[in-house]
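1. show me the folded form of this:
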Amino acid sequence: MNASTPIRYDCSLITSDDRYLFNEGNHFHLYEKLGAHPGIVDGVAGTFFGVWAPNAESVTVMGDFNGWNRDSHPLTWREHSGIWEAFLPGIGVGEHYKYFVRSRYHGFTAEKSDPFAFRTEVPPKTASVVTDLHYDWNDAEWMKTRGERHRAESPISIYELHLGSWRRAPGDYNRPLDYRETAKWLIEHVKRCGFTHVEFLPLMEHPFYGSWGYQTTGYFAPTARYGAPQDLKYLIDQLHQHGIGVILDWVPSHFPCDGHGLAYFDGTHLFEHSNPKEGFHPDWQSAIFNYGRNEVRSFLISSAMFWMNEYHVDGLRVDAVASMLYRDYSRKEGEWIPNVYGGRENLEAIHFLRRLNEAIYAAHPDATMIAEESTAWGGVSRPTYTGGLGFGAKWDMGWMHDTLKYFAQDPVHRKYHHSQLTFRMIYAFSENFVLSLSHDEVVHGKGSLLNKMPGDPWQKFANLRLLYAYMTAMPGKKLLFMGSEFAQWEEWKHESSLDWHLTESGPHAGMMQLVGDLNRLYVNESTLHEWDWKPEGFRYVEANDGDNSVLAFLRFGSWGKPIILCVFNFTPVPRPSYRVGVPCAGYWSEVVNTDATIYGGTGSGNLGGVSSAPIPSQSYGDSIQVNVPPLACVMFKWEA
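-> Modelled structure (predicted):
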């Protein structure tokens, strides 16, 4: 076909019911109808195209197949729906294309990437690519059982990573691993470190690599930087076959203003608000979705559903939820518009988030939806029928900030900040929390987790081992960002690989061993995860010994499960013969000692365990005397 012989068929994938649901805001499988879909009509092969552009005067398809001619392949307007569509023969899989949009207003014209494209060119190129998503999955066993892995009572320990800077290709340090290469290396590392899930920073297509994926343009396309859609499916498939869950970061809070993207799509503010007080994000210099527009809700929920359905992902971590909930988020007085009741809550965004979670959990009750929400908004992880937002879990940003602030203190001053450790238990069960030490804490000059720790090198490592044990012992699911598992000295840089050479020996190898042992303990001991989200699973034994900077608490599971006692010394001063009350008489075996030599510690400990004595302490009739090493955690399991 060439520009002089335009042919099209006036036929449609989109039914009247599709159009109705789309315009109503309740079509959650739009990716099956809009975008580019190869097919056959009357024995002729070609591609169905469909795009939403209600304020366009005309829309055409341009690409390799017509020499990028802006006029030769027009689409047909479908009244009242705002959709343009046609079946164009001769256009097949692999063809590059864009839409040329002529607006009814202001003489605006633009070459736009397909909002529903399944594949794109490798950035910085911006064309969409006609694609067949077929893939033969081999993860049926995982998909059949994954619901058990996402119950409130199940262990979830997440390894967060940015694919482009996780590891470089062997023999070519300048090239990141592609999706298929990543599978082997990542599976081996995750299993070695004992994580149950991986969470990828956004893999959706994004023009600016330095945004880490958080400036998304392709809400239905994995970034082409690391391969084709089937390559990403292979990576996820392999992870599932090895018992590892997959969570994707997903960004419905804002999108970039690049000319080929969603912004000002048809010469009007179609996906975004027109008023910059509502439609422009001052922090990220990006556009904000108009959640009150029905078609935008259909678009976004269809995107979330797409990754669940087509890529078998086990959950989405929804980015920057707080920025969606508040109309005055990062805005000064006079820079925002109140809601219809005069308040600061974004009612349309609240409705969208509830509808999103209802739709996802209705279709995938065995998946998980996690909110990054940084305020005290109530009920983020509570059901919508109780007035909540309907997420399955929420990052505990308060715990992260308080804990890192405490650990940054010189130990001699920690006794004055003891409440930063104990405050969490006031609210710990108000939400289904994930304790996160994420990418945001090791970038932009904040330093690595290791370099946040005070003291000489030995103390830095000891402090970090103590932090990881503290996170493991506290109620809540877990998340750790890449590089932190082996105590990388340098903060994260997205332009380069992690410093994998550090893992070969020394305290870095010891740190990775500890992380693996802690994760395996967390997974294997149901007491440490079964009641992560229930107050019955936690009880302080010693919460008030700020003078010695010692903390002790018990973790419980359901009746008949072992009890675990966790004791922490947040100073470099050893605490020999420290008496701790216990609820049960008998032998308490030492199951964790972060000061063990295998981890890089001094080897001080309790020779495998201690027996209780009928000596009252801390409201219990029995107690044990334990040696608590410097800057260390020891955990004991009751053996009766």
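
2. rest of the way, CA atoms for contacts and neighbours
-> Fine.

3. could you list the buried residues of stretch 5-17?
-> The neighbour-count check on stretch 5-17 (16 or more other Cα atoms under 10 Å) flags 7-9, 14 as buried.

4. columns distance to residue 254 on top of those residues, output as CSV?
-> Formatted as CSV, these follow (distance: Cα to Cα, whole Å):
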residue, distance to residue 254
7, 38
8, 36
9, 36
14, 28
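
5. dump these to TSV, plus secondary structure and distance to residue 127.
-> Output for the buried residues of stretch 5-17, formatted as TSV (DSSP: H, G, I helix; E, B strand; the rest coil; distance: Cα to Cα, whole Å):
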residue	secondary structure	distance to residue 127
7	coil	22
8	coil	21
9	strand	24
14	coil	24
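
6. which residues in the chain form helices?
-> 16-24, 140-149, 163-166, 179-193, 229-241, 276-279, 294-311, 321-325, 347-363, 397-408, 419-422, 449-452, 457-473, 506-524 (DSSP state H).

7. and this one, so I can compare the two:
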Amino acid sequence: MLFSIWGLIYLAKFIMPKTKKVSENKTALTTVDTSKSVWAHSLFTDYDVDLFLVGKHFRLYEKMGSHLMNVQKTEGTYFAVWAPNASSVSVVGVFNNWDRSTHPLNKRWDKSGIWEGFIPKVAKGEVYKYFVKGFDESEHLKGDPYARKWEHPPQTASVVWDTDYSWKDKSWLAKRAKLNALDQPISVYELHLGSWERDPGNPERVLTAREVAPRLVSYVKEMGFTHVELMPIMEFPFFPSWGYQITGYFGASSRYGTPQDLMFLIDALHKENIAVILDWVPSHFPGDRHGLYEFDGTHLYEHADMKKGFHPDWKSYIFNYDRPEVRSFLISNAIFWLDLYHADGLRVDAVASMLYFNFSREDGDAATNDQGGPENFGAIKFLQDLNVAVYGSFEGVQTIAEESSTYPGVTHPVHAGGLGFGMKWMMGWMNDTLKYFKVDTLGRKHHHHQLSFSMTYA
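-> Presented below is the predicted three-dimensional model:
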């Protein structure tokens, strides 16, 4: 059940200006040494780097990752990856027989820790990874954190791809602010795209998002739902996780087809005035060797202190929200799905595990903040920045917190000390209600407060 208070229309007034696309580097080299296997080229301006380093670059997907382009009248792909503690980074793939020595990227001359370069003739559909050598000479074969497409699991390489699509939902976007407003009735149909429907002729085959679209749209419309919530559709290696252990945050899972197939599904739902909420998991990530864990040989995306950086229940790693570059990565990812995939909302998973260092930990096994308390101030600031950026960038979208604790002010405005979410899953209310109905009928009059307790902290 969703819960909203305060009618968060305030968000349009109290937040930063809409995030803007940062222009391409006006000082890019006009002459290129075309004799090299990797040409010097950059999409980054000094302003990009400054924003990135302070955690305020919210459109990194326009710069990082792989980008098809034409340089010096030559088609190819530009690559950029953050690996500040690496001694070298090269691109490997089928195009160079996975040779680690032939296509080294250039480390930027500034303090950004970004490696980049343009490789001629690398075309759409090429599979690749980054070969990262750590400062201690350790070797790591990594997927691209910003890849927009991945190989089908169990293969783990990234794929050069675009997100071009001819959207037909202009009418929906024009009225979304009204239909998706907090004072409108909302009925959400949540589903796991990979198991909702299978190929009748081959039940083992997962249907693509494009194949699912006609049946799903028809069913949701017939049942009268206003919203569809898709369990995580970002790339993930372990199918039984339902997508909640993500390795490719910017890639629509190849299990469901191409990025364009997912766009087609969202477009089809919008044509019938059905909003789309995406489950989003900025709370933790798995330790698969091709993923974010120890990306450049160090604890780059996760905390080095495992009391802060490791989740004992899920056996996964927790983002270092104190690191500005990680905040830029995550908020850019949220903006990416709202921008390029026209999502109408994000349901943010496991917020309670982000807010508290002692979440699901035994006494004595938890870190504390600099005031001796259990709250993770870095995560709190990240969630506030996230909501300010999202509501400042898109009209008519919503963020929803899946939050199971009694943390106060989850849907209160950021300027009033809240987290700034539009809505909250009422998990506390659900648990309190179940406890209430377990009480004998005659004794319930002493427990009515349980039904309204969630109002005090939402």
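
8. quick one: TM-score?
-> TM-score of the superposed chains, computed with TM-score structural alignment, normalised by the length of structure 2, equals 0.90; 423 aligned residues with a Cα RMSD of 1.5 Å.

9. if we can go back for a sec, to residue 63 of structure 1, which of the helices of structure 1 lies closest?
-> When these are compared by Cα to Cα, helix 229-241 sits nearest residue 63 of structure 1, at 20.6 Å.

10. what range in structure 2 does the closest one sit on?
-> Alignment note (TM-score structural alignment): helix 229-241 of structure 1 is matched to residues 259-271 of structure 2.

11. distance between that stretch and the chain's centre?
-> Centre-to-centre, stretch 259-271 of structure 2 and its host chain are 18 Å apart (Cα atoms, centre = their mean, to the nearest Å).

12. what's the mean distance for that stretch versus structure 1?
-> Mean deviation of stretch 259-271 of structure 2 relative to structure 1 after superposition (mean Cα distance after the TM-score superposition for structure 1): 0.2 Å.

13. quick one on the thing from earlier: will you turn the helices of structure 1 into CSV that also has distance to residue 626 of structure 1?
-> Output for the helices of structure 1, formatted as CSV (distance: least, Cα to Cα, whole Å):
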stretch, distance to residue 626 of structure 1
helix 16-24, 64
helix 140-149, 35
helix 163-166, 40
helix 179-193, 28
helix 229-241, 41
helix 276-279, 58
helix 294-311, 49
helix 321-325, 44
helix 347-363, 47
helix 397-408, 23
helix 419-422, 21
helix 449-452, 28
helix 457-473, 17
helix 506-524, 20
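
14. identify the residue of structure 1 aligned to residue 102 of structure 2.
-> Residue 102 of structure 2 maps onto residue 72 in structure 1, by TM-score structural alignment.

15. burial check on its match, number of neighbours?
-> Residue 72 of structure 1: 18 surrounding residues under other Cα atoms under 10 Å.

16. look up how far residue 66 of structure 1 lies from it.
-> 7 Å (Cα to Cα, to the nearest Å).

17. one step back: buried residues in the match of helix 229-241 of structure 1, which are they?
-> Residues of stretch 259-271 of structure 2 classed as buried: 259-271 (neighbour count, 16+ other Cα under 10 Å).

18. which position in structure 2 aligns with residue 341 of structure 1?
-> Counting by TM-score structural alignment, residue 341 of structure 1 lines up with residue 371 in structure 2.

19. give the contact list for residue 169 of structure 2.
-> By Cα atoms under 8 Å, 6 or more residues apart in numbering, residue 169 of structure 2 lies in contact with 267, 270-271.

20. any chance of those residues in CSV, plus distance to residue 440 of structure 2?
-> Formatted as CSV, these follow (distance: Cα to Cα, whole Å):
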residue, distance to residue 440 of structure 2
267, 49
270, 46
271, 49
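
21. from the residues you listed, pick the one nearest residue 253 of structure 2.
-> The closest of these to residue 253 of structure 2 turns out to be residue 267 (Cα to Cα; 17.4 Å).
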